[in-house]
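Trainee: here are the coordinates; sequence isn't available:
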């Protein structure tokens, strides 16, 4: 994992998530489908983002 700084709270877009978890977009979406990665939140029809808390929890699981 890369050492990307996440905001304290809020949401991050996929481009930021992929800087933290260096996987392809298709791998990320497949991981969501099979439950390895958290589901995003639809902010609009074309915008999906992830809760920073969910990404931090995933980081903790991977580091454990």
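Mentor: Ah, there it is. No experiment lies behind these values; they were computed from the predicted model shown. Residues are numbered from 1 along each chain as shown.
Trainee: when you work out contacts or count neighbours from here on, use the C-alpha atoms and nothing else.
Mentor: Noted.
Trainee: all helices for the chain, in order.
Mentor: With DSSP state H, the ranges of helices along the chain come out as 14-20, 25-33, 52-63.
Trainee: so which of the ones you listed is the most packed in?
Mentor: Highest mean neighbour count of the helices of the chain: helix 14-20, a mean of 16 (counted as mean count of other C-alpha atoms under 10 Å).
Trainee: adding another structure so you can compare the two:
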């Protein structure tokens, strides 16, 4: 089962959940295997979905927007 199929139908994902974190315990596998910098550059340029501010220091992306992005990339199997 791919990671995209393990996502909830609705909710929010933080950056580390999208691009992964090998240093976390346990490691977080990436949904989109790119660097954090590449992800944020893509967000800034409009290539990737815009985030939602959940608080002063909390930024996240909707599961729906990430699922749509992965499906548009043809990675969802």
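Mentor: Structure received. The model shown is predicted, which means the values in this text are computed figures rather than measured ones.
Trainee: overlay them and tell me the TM-score.
Mentor: Put the two chains on top of each other and the TM-score (TM-score structural alignment, normalised by the length of the first structure) is 0.88; 62 aligned residues with a C-alpha RMSD of 1.3 Å.
Trainee: can I get the helices of the first structure in JSON lines with distance to residue 44 of the first structure?
Mentor: Formatted as JSON lines, those follow (distance: least, C-alpha to C-alpha, whole Å):
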{"stretch": "helix 14-20", "distance to residue 44 of the first structure": "14"}
{"stretch": "helix 25-33", "distance to residue 44 of the first structure": "18"}
{"stretch": "helix 52-63", "distance to residue 44 of the first structure": "18"}
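Trainee: residue 42 of the first structure is nearest to which of these?
Mentor: helix 14-20 (11.9 Å; C-alpha to C-alpha).
Trainee: what residues does that closest one touch?
Mentor: Outside helix 14-20 of the first structure, the residues within contact range by C-alpha atoms under 8 Å, 6 or more residues apart in numbering are 1-4, 24-25, 48-50, 55.
Trainee: which among these end up buried?
Mentor: The neighbour-count criterion (16 or more other C-alpha atoms under 10 Å) marks 49-50, 55 among those as buried.
Trainee: distance check, the residue nearest in space to the middle of the first structure against residue 60 of the first structure.
Mentor: In the first structure, the residue lying closest to the centroid (C-alpha atoms, centre = their mean) is residue 17, at 4.2 Å. Separation of residue 17 of the first structure from residue 60 of the first structure (C-alpha to C-alpha, to the nearest Å) stands at 14 Å.
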